[in-house]
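Asks: got a predicted structure plus its sequence, pasted below:
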Amino acid sequence: MSNKVVIITGCSSGIGLSTAKKYKDEGYTVIGLDISQCPISDIITFYKCDLSNEKEIVHTINNIKRLYQSVNYLICSAGIFFDKQRSFLDNMDINEWTNTIQCNLTGSMLIFRETFQLIQKAKGDKAVLFVSSDQAQHTRCKNSAYAVSKGGLITLAKVCAAESINYGIRVNAIEPASVRTNFINRLFETEEQKESIYEKENDKMPLGLIEPDDVAELIIFLCSEKAKRITGQSISIDGGLYI
């Protein structure tokens, strides 16, 4: 059993949920934050929190501070993707742009800001991980808000790493390509359509379509003593797609 504490945003589905389950199985104290109800809220400490809302973030972290003296790992996995209203930049809806940046990038910065003192106080290994995307490096048309927000997370990780290194806190980012999660599921209405796109994505990747558990394993490695010399990096997990 571990006596370490981990905070995971976006814990209710996909990568965040898989990561929360794995940490819980390894005996960590898991604190999950999400705007949606978490299916494992009975076995973790769960807070419903809108990660695009500064007041809610501050209020939630203050509640956590009352219960926990320190946090070893912070994993920022929450994110949104405007799959229906996407547009080219010359016709960009400012609400799509602002809301995406606010949740994916600004929300992650605020979570880091509010938990920084808790992480400083942790004994032993301590680290922060931002879940970016392959879209940060290999974007597509009509995807600008999401790509920019995810590119910002890579820069944010480097800035946080530089500002945290004297406290012994490591900060990294990861860049998953297509993962079998609700992000993709929401784009299609029928199971046949979902399976078709998964098959196409799988065919693109020499090592096969990425599963949430694959990403969770990378996160847990980077947020562990096994990665104690790694900081300020952004690591791709793409199934060989870009080679």
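Replies: Here it is on my side, so go on. Computed from a predicted structure; not experimentally measured.
Asks: C-alpha only now, for contacts and for neighbours.
Replies: Fine.
Asks: start and end of stretch 170-184, how far apart?
Replies: Length of stretch 170-184, first residue to last, CA to CA, to the nearest Å: 31 Å.
Asks: buried ones in that stretch, by neighbour count?
Replies: If you call a residue buried by 16 or more other CA atoms under 10 Å, then stretch 170-184 has these buried ones: 170-180, 183.
Asks: what about the helices in this structure?
Replies: Taking DSSP state H, the helices of the chain run over residues 14-25, 54-67, 94-101, 107-120, 144-164, 182-185, 191-204, 212-222.
Asks: dump those to JSON lines, plus distance to Leu129.
Replies: Below are these laid out as JSON lines (distance: least, CA to CA, whole Å):
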{"stretch": "helix 14-25", "distance to Leu129": "12"}
{"stretch": "helix 54-67", "distance to Leu129": "17"}
{"stretch": "helix 94-101", "distance to Leu129": "18"}
{"stretch": "helix 107-120", "distance to Leu129": "10"}
{"stretch": "helix 144-164", "distance to Leu129": "8"}
{"stretch": "helix 182-185", "distance to Leu129": "20"}
{"stretch": "helix 191-204", "distance to Leu129": "25"}
{"stretch": "helix 212-222", "distance to Leu129": "7"}
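Asks: take this one as well and set it beside the first:
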Amino acid sequence: MSMKKKTAIITGAGGGIGRAAALQLAKDDFNLVIVDFNEQIALETLELVKENGAEAIFVKANVTNASDVENYVQKAVDTFGSIDVFFNNAGVVQKFSMFTDIEEAEYDRVMNINTKGVFLGMKYVLKVMEEQGHGHIINTASTAGIRSEHSAAVYSASKHAVVGLTKGAALEYVSKGIRVNAICPGGVRTPLTDSVTKEMQTTGYVPAEVGVMRMGRFSEPDEIANVLSFLASDASSYMTGTTVVVDGGLTL
């Protein structure tokens, strides 16, 4: 009898780290639930993972909306019967500016997507995982969740909060067969980070300290996806409540 395939949900699966993660978990023989707000790029990811032999569905969602989150969680269960891995990855970057120049609307946007979106995903997936008696949640934090970045105080706060949510849930659910960890990438070459460079060129605002890439380059999305692959497997079975830093030495 063949082993039942494991199922993974990936938010922000349309591009960057999310797409690389989807392709990697397809290779790792997971069923996939592709979640993104941008339907066009998410459907491209869906096609790519199907070409790699994965069974997969796409669910459009605004991660800051509780009913959208409940919907993608329910669709995952209805389609595949379980949620074994949840890659809680959707996020945005902050427009660089000094603390007192940060608009309230920008604060709300960044905290809503990066922190509330992660919280809601965890809240509804944890309910399913507790019922199953197993599961692993992997949140995308950032090196900015460990130490602040110049001119990105709100982004840093949102990612520190992701680390806090990770540890809190890991502590509460460790006895229930559920693990919760976070990945902290440094600079990753994605459309999101490309937009940051463009923004600096457009606005002319460059933070007083720009992160020094110790390896002389950003990481490729698949270098983050490789770490996710390890975390999503039983090879990481004794890890919970930890932050895995994948930053090419940025925080040294």
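Replies: Noted; the coordinates are in hand. Everything numeric here is computed off the predicted structure, so don't read it as measured data.
Asks: quick one: which of the buried residues of stretch 170-184 of structure 1 is nearest to Ala136 of structure 1?
Replies: Set against Ala136 of structure 1, the nearest of the buried residues of stretch 170-184 of structure 1 by CA to CA is Glu175 (7.7 Å).
Asks: map Pro212 of structure 1 onto structure 2.
Replies: Alignment note: Pro212 of structure 1 maps to Pro221 in structure 2; criterion TM-score structural alignment.
Asks: spatially, what comes nearest to that match if we skip its sequence neighbours?
Replies: Ile17 (4.8 Å; CA to CA, 6 or more residues apart in numbering).
Asks: is it true that the one you found touches Ile224?
Replies: Yes - the pair Ile17 of structure 2 / Ile224 is scored as a contact, 6.8 Å apart, by CA atoms under 8 Å.
Asks: how close does the equivalent of the residue nearest to Pro221 of structure 2 over in structure 1 sit to Asn143 of structure 1?
Replies: Using TM-score structural alignment, the partner of Ile17 of structure 2 in structure 1 is Ile15. Here Ile15 of structure 1 is placed at a distance of 21 Å from Asn143 of structure 1 (CA to CA).
Asks: before we move on, back to that, how about the contacts made by the match of Ile17 of structure 2?
Replies: Contact partners of Ile15 of structure 1, counting by CA atoms under 8 Å, 6 or more residues apart in numbering, are 77, 181, 212-213, 215-216.
Asks: and the gap between the residue of structure 1 most remote from its centre and Cys141 of structure 1?
Replies: Distance from the C-alpha centroid of structure 1, by CA atoms, centre = their mean, peaks at Asp90 (28.9 Å). As judged by CA to CA, Asp90 of structure 1 and Cys141 of structure 1 stand 11 Å apart.
Asks: swap in Asn182 of structure 1?
Replies: Distance from Asn182 of structure 1 to Cys141 of structure 1, by CA to CA: 21 Å.
Asks: over to Thr100 of structure 1?
Replies: Taken as CA to CA, the span from Thr100 of structure 1 to Cys141 of structure 1 is 16 Å.
Asks: between these two, who's got more neighbours?
Replies: More neighbours surround Thr100 than the other of Thr100 of structure 1 and Cys141, with 25 against 10 (other CA atoms under 10 Å).
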